[in-house]
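Colleague: sequence and computational prediction follow.
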Amino acid sequence: MAYLHHDCSLPVVHCDLKPSNVLMDENKTAHVADFGIARLMSSTDSASSKYGLRGQVSTKSDVFSFGVVILEMVTSKRPTDDMFTGNKALPNWVRTTYPEALEKVVDREMVGDEWRVEGSIESTEQGSWLTSLIGMALRCTRYSPAERPTMREVEGVLERIVNGAAYGNLEGYPSVQSLLISGYGFSHLNSGTSSSSS
C-alpha cells in the first residue's frame, strides 16, 4: 500500500482494502488483489479529500481500511458483525479498551500461552508488540482523515515493531514475529482463504 500511495507516478487508491483482497503466496508474502474500483489520483487531488464526496477518493481512505484490517486480524471480528449496530463500530469497540483492557477484545489465539493463562496483556512479550500494533491501527481509523498517518508512516511503524522498537510512547518491546512474519493472518476471517497482510 505504501508503494501504491507513494512510489507510483500517480498515487493509486485501492478503495476496497479488506482481508479477502490481501492474498498470500507460497512464501507467505502478502499481495494486494482486486483493483476493480481502484482510482488514480492526479497531482491536483487533495490527499485529505474524503472518499465518496463528489466522487473524490483519498489515500487516507485506504489508510482507514488498513487499520480496520489490522483490527479484524487481532480481534477475529468483522466490521459487519451483528454486535456492531448503531454507533458501535469495530474501531470504537477496540478504542474503549485501549490500552489497559485489550484482553477484552483481542483474540487469544493471536498471543502466546503465557497471556492465555495469566490473562494480562501487559505482563507478556506478545502484549507489548500487540499494544503497539493496535495503537497504530487506531490511529489509522481516526475519524478525521487529516489525523490519520500516511501509509509511508504506517510502514515505518510496522518496521519498528518488527525490529523491536515500539510505537508512540512505548519503548523496548519485542518483535511481532508471530503476526507479521509467520503468516497467521486472516485464515480465521476468510473461512479457508489463504490470505494475510503485512
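Modeller: Everything's here; your move.
Colleague: all contacts plus neighbour counts: C-alpha atoms, from now on.
Modeller: Will do.
Colleague: for this protein, what spans make up the helices?
Modeller: For the chain, the helices defined by DSSP state H cover 2-6, 59-75, 90-95, 113-118, 125-140, 151-162, 177-180.
Colleague: before we go on, here's another structure to hold up against the first:
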Amino acid sequence: MHLIQRLNVAINVVDVLEYLHHSCQPPIVHYDMKPSNVLLDDDMNAHSLATSVGVIKGTNGYVPPEYDFGSKMSTMGDVYSYGILVLELLTRMRPVDESLKDDMIMRKFVETYAFPERIMEVIVDPTTI
C-alpha cells in the first residue's frame, strides 16, 4: 500500500470516528482502535470499524496508558488509539514492535528520535513512497 493509500485510510477512519463521537447520541467510544479492526473495501477505502459490542477490551500498544490505571474509557482514548494507528500506517511498525530496544514503545520512539524534524527520514517507511 502506497503512502497516499495509507493517508486515505487514515482520513476514512477519522471520518468514522468523527461520526461515532459527534453524530451518535450518546457518543460511541470504540475502545479498540487498531488496524485489524478497520474494514476496507476492494478499493482500500475504510467504511467501518469492527468491534465486539458490550465487551470492554483493548489491545496493548493501542490503548492509552491511563486505561492501565483505571481511567474511564472516553472518546479521547479513541483519539490516542487513532494516533497510534496513523503512526503504524506511516512506519509499518507495530506499537510494541520487537525491533524497538529497551522496551520502548513506538509512540516514544517517534517522539524521541523523529518528531518533528525527521519525520520523512526516520518515520515514513520508504517502501510506501
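Modeller: Alright, I've got the coordinates. In this text, all values refer to a predicted model and were calculated from it rather than measured experimentally.
Colleague: can you add mean neighbour count and give the helices of the first structure back as JSON lines?
Modeller: As requested, those are arranged in JSON lines below (neighbours: other Cα atoms under 10 Å):
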{"stretch": "helix 2-6", "mean neighbour count": "17"}
{"stretch": "helix 59-75", "mean neighbour count": "24"}
{"stretch": "helix 90-95", "mean neighbour count": "18"}
{"stretch": "helix 113-118", "mean neighbour count": "13"}
{"stretch": "helix 125-140", "mean neighbour count": "23"}
{"stretch": "helix 151-162", "mean neighbour count": "19"}
{"stretch": "helix 177-180", "mean neighbour count": "18"}
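Colleague: okay if I get those helices as CSV plus distance to K18 of the first structure?
Modeller: Output for those, formatted as CSV (distance: least, Cα to Cα, whole Å):
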stretch, distance to K18 of the first structure
helix 2-6, 16
helix 59-75, 6
helix 90-95, 14
helix 113-118, 28
helix 125-140, 14
helix 151-162, 15
helix 177-180, 16
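Colleague: out of those helices, nearest to F35 of the first structure?
Modeller: Taking Cα to Cα, helix 2-6 is the member of the helices of the first structure nearest to F35 of the first structure, at 11.3 Å.
Colleague: the helices of the first structure: which one's closest to D16 of the first structure?
Modeller: For these, proximity to D16 of the first structure was assessed by Cα to Cα; helix 59-75 is nearest, at 7.7 Å.
Colleague: that closest one vs the second structure, average distance?
Modeller: Once fitted to the second structure, helix 59-75 of the first structure is off its aligned match by 0.5 Å on average (mean Cα distance after the TM-score superposition for the first structure).
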